[in-house]
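Chemist: Build me a model from this:
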Amino acid sequence: MVDAHRTFVIIGGGLAGAKAAETLRAEGFTGRVILIGDERDHPYERPPLSKGYLTGADERDGVFVHQPAWYAGADIELHLGQPAVRLDRADKAVLLGDGTRIHYDRLLLATGSEPRRLDIPGTGLAGVHHLRRLAHADRLRGVLGALGQENGHLVIAGAGWIGLEVAAAARTYGAEVTVIEPEPTPLHPVVGPELGTLFADLHREHGVRFHFGARLTEIAGEDGMVQCVRTDDGEEHPAHDVLAAIGAKPRTALAEAAGLELAEGPGGIAVDASLRTSDPDVFAAGDAAAQLHPRYDRRLRVEHWANALNGGPAAARAMLGREVSYDRVPYFFSDQYDVGLEYSGYAPPGSYDQVVCRGDVGKREFIAFWLRDNRVLAGLNVNVWDVTGAIQDLISSGVAVDPHALADPGVSLESLAG
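Modeler: Here you go, the predicted model:
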């Protein structure tokens, strides 16, 4: 039986919001729980959109966090397909697009992020795509299948994780793929030049063409359809469809209009270690939150599945008044062709002084470590499994390690963590 004396509202129908709702009930909260999502679909996970669901290996039903009946069973009130348009902090109320006004005692903003848009001529043509929502993936699956059947060309702007995963999916369908990237290697801001070439080689082996050191300047077409793209170095590439995969930006408009503090640098809604915003009754989690991270003593905004999976429950516990210090090591995973990988930690360019590998890089069965002063900042395991815990322990411990021992597969990672 729901006790209506307290109402917790969650804005955001993704993984963070759904897991927060689940956690509130699991932790014994008996008040009203209201989840608001601007998509009509029930809350779902986003990794399959560029992986198994996009390739056709997984069914659509597999993307959902819970089955629809679970929400009624857990007394979670859903407002789907209905955007929150205003947050009234003085009256502690959320206004929906249809005029509905919902009171809250505590509020969680799990509004996520949205794709960055190409600011060039031609983006209004049919055949220009983004991949962030389930509806995008539904459409893109059909596009990739048609391109494969017709030997069509897909141009991808951006060689980040989404760009590379879609490139792999497109080649699985048989489409021709060209990736245009301003950096000198794929994934340059994440894995640096040391490992970026490995991913370029992987995709070239599967027929992907790269054009590095260039940006799109125009998408040209005829009769409303894409025909080619042009880059700032004067090149032209044939294209039937274009995917903009140039990153995402946090959805902060609601928070900003309500006067909540935003974070400089990473962007996003500024939150403390307990995921509380500048308003003590408002919390934020997932892509939209820029957390003052206890482990790194700086604000981080992490746009990955694990942060939504773990951050939503952490915020829920904080909403309930529990002591929370959300200090998880950042983590994400990717699948491309026959290569699976997991990345743990935080090592942006300029933060490390060496990269150490153990295993066989040539066979793409190895672990790479980013170090500073012999301390592990991040680790990437490629086709090597059941080591994520040990890698994260090394990162968390902060102990200095012998790089030669770190590179030796005969030395257990557990022994190095101390």
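
Chemist: hey, let's count contacts and neighbours off CA atoms from now on
Modeler: OK.

Chemist: Confirm that Thr217 lies within a helix, as I assumed.
Modeler: No: counting by DSSP: H, G, I helix; E, B strand; the rest coil, Thr217 falls outside a helix, being strand.

Chemist: tally of neighbours for it?
Modeler: Residues lying near Thr217 (other Cα atoms under 10 Å) number 17.

Chemist: if I pick the nearest residue to it once chain neighbours are set aside, what's in contact with it?
Modeler: In space, and not counting its chain neighbours, Thr217 is closest to Thr231: 5.0 Å by Cα to Cα, 6 or more residues apart in numbering. Counting by Cα atoms under 8 Å, 6 or more residues apart in numbering, Thr231 touches Ala214, Arg215, Leu216, Thr217, Glu218.

Chemist: Please provide the structure for the following sequence as well, for comparison with the first:
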Amino acid sequence: MTAARTVTVVGASLAGLHAARGLRSQGYDGRLVVVGEEHHRPYDRPPLSKEFLTGDGDPGGGLGPLALTDPEEEAELDAEWLLGVRAEALDTTAGEIRLTGGRPLRTDGVVIATGATPRTLPLPPLDGVHTLRTLDDALRLRAELRAGAERAVVIGAGFIGAEVASSCAALGLDVTVVEAAPLPLVPQLGKQMAQVCAGLHARGGAALLCGTGVAGLRGTGRVTGVELTDGRVLPADVVVVGVGVRPVTGWLEGSGLALDDGVRCDEGCVTALPNVVAVGDVARLAQPGTGRTVRAEHWTSGMLQGDVAARNLLAGSTVAPFDALPYFWSDQYGARIQYAGRRESGDTVRILEGDPADGGGFLAVYERDGISTAALGVDRPRPFMRLRRELARAPQPAGR
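Modeler: Below you'll find the model as predicted:
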């Protein structure tokens, strides 16, 4: 790959941008093309469900504080930006990407960074019903929240749903969060800590309804209510569906790449073809020694994978694994939740600081066989970051 004349990054995302930066910083001086389906340069997504909804700043024709690049860096990257263009197919035999309208793009190397798209529910297409993934999604939702909406129903109590609900509550709306599971975030945090974090909804003035699904919507032209499977009807001026995402891989069907809820890669983001790597939400990486694969939908993973993938792409083989400790955070109802590590079912929880029962901040560690496996902090940023660094240095239990 060192003699590659053209490398194409498909996805003008955080992960795609960091892969492009990695390519240049490691000496690649050939043609670099960045293909993005949106019309925007790379921007920061986490604020979209939080301060962007509640704040007054409007990027207008630009991206404002959301921008991840500036003109000086873009000049240094020396990339061709093909924005508002969708990749429709990858022909690995011919070394071509087919773009919108059938336009071919010849390339020697490919970075797949197409991310994910919101999952949807079989609901009628009514005005006032939103998903939130892109800047344009956030602009539409923010406009409605500020146009006199009084009641919001958020479907899904994962991190995006909880953050949107928090923002709606901060804007003074009457907010109800509907979660089909008996308790939200159990796979990520375990039952004990998920129960604690679920209490943030009540603390922030939102109602959380668990163990019930959505049967349908009320309204003609515009949504007026949400019908639940238990027979209740929740009045609503705005509905936000936050039931997870699915990786964008449809354009890769027939490419010969292994697709399994993402693009299957080895531990270094490399696919079965050494000149094709994947990063970010779309990448499903092998975990050596476990027989498992994992797809991480976290900002930090997307950022850090880019440099590793670029190194391996240029080397033509996997010379560096991606072994960063998983980390994510969420801001809800004035509280910051931080998590790092690899918790598994059966791990025990020990509180190091604070008391979750009093509704304040705390620091907890997950343990197995006497070894710390993960950490959870609520409003404990400094001690949490110290514990995160310790976890990154510590050995993990066998088979993890």
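
Chemist: TM-score them against each other, please.
Modeler: Once superposed, chain against chain, the TM-score is 0.91 (TM-score structural alignment, normalised by the length of the second structure); 387 aligned residues with a Cα RMSD of 2.0 Å.

Chemist: now for Val153 of the second structure: what does it line up with in the first structure?
Modeler: By TM-score structural alignment, Val153 of the second structure lines up with Val155 in the first structure.

Chemist: My guess is that match contacts Arg230. True?
Modeler: No: Val155 of the first structure lies out of contact with Arg230 (Cα atoms under 8 Å); the separation is 10.6 Å.

Chemist: And those two? Which one has more around it.
Modeler: Between Val155 of the first structure and Arg230, counting by other Cα under 10 Å, Val155 is the more crowded of the two (25 against 17).

Chemist: how close does that one sit to Leu125 of the first structure?
Modeler: Using Cα to Cα, to the nearest Å, one gets 14 Å for the distance from Val155 of the first structure to Leu125 of the first structure.

Chemist: What of Ile391 of the first structure?
Modeler: Remark: distance between Ile391 of the first structure and Leu125 of the first structure (Cα to Cα) = 45 Å.

Chemist: One more: Leu187 of the first structure?
Modeler: Distance from Leu187 of the first structure to Leu125 of the first structure, by Cα to Cα: 28 Å.

Chemist: out of these two, which sits in the more crowded spot?
Modeler: A count of neighbours by other Cα under 10 Å puts Leu187 above the other of Leu187 of the first structure and Leu125, at 22 against 19.

Chemist: ok now do the counterpart of the more buried one in the second structure, which residues does it touch?
Modeler: Aligned by TM-score structural alignment, Leu187 of the first structure pairs with Leu185 of the second structure. Neighbouring residues of Leu185 of the second structure by Cα under 8 Å, 6+ apart: Ala157, Gly158, Ala194.

Chemist: Leu254 of the first structure maps to what in the second structure?
Modeler: Using TM-score structural alignment to pair residues, one finds that Leu254 of the first structure aligns to Trp251 in the second structure.

Chemist: In contact with that match, which residues are there?
Modeler: When contacts are counted by Cα under 8 Å, 6+ apart, Trp251 of the second structure touches Ala87, Glu88, Ala89, Leu90.

Chemist: Give me the subset of the residues you listed lying in strands.
Modeler: If you go by DSSP state E, the contacts of Trp251 of the second structure have Ala87, Glu88, Ala89, Leu90 in strands.

Chemist: Can you tell me the SS state at the residue minimising distance to the centre of the second structure?
Modeler: Central residue of the second structure (Cα atoms, centre = their mean): Glu297, 4.0 Å from the mean position. Three-state call for Glu297 of the second structure (three-state DSSP): coil.

Chemist: What does it correspond to in the first structure?
Modeler: Mapped onto the first structure by TM-score structural alignment, Glu297 of the second structure lines up with Glu303.

Chemist: ok, now how distant is Val386 of the second structure from Ala364 of the second structure?
Modeler: Just to correct that, residue 386 of the second structure is Arg rather than Val. Taken as Cα to Cα, the span from Arg386 of the second structure to Ala364 of the second structure is 13 Å.

Chemist: Which of the two has more residues huddled nearby?
Modeler: Remark: of Arg386 of the second structure and Ala364, Ala364 carries more neighbours, 23 against 10, as counted by other Cα under 10 Å.

Chemist: any idea what that one aligns with in the first structure?
Modeler: Per TM-score structural alignment, the equivalent position to Ala364 of the second structure in the first structure is Ala368.
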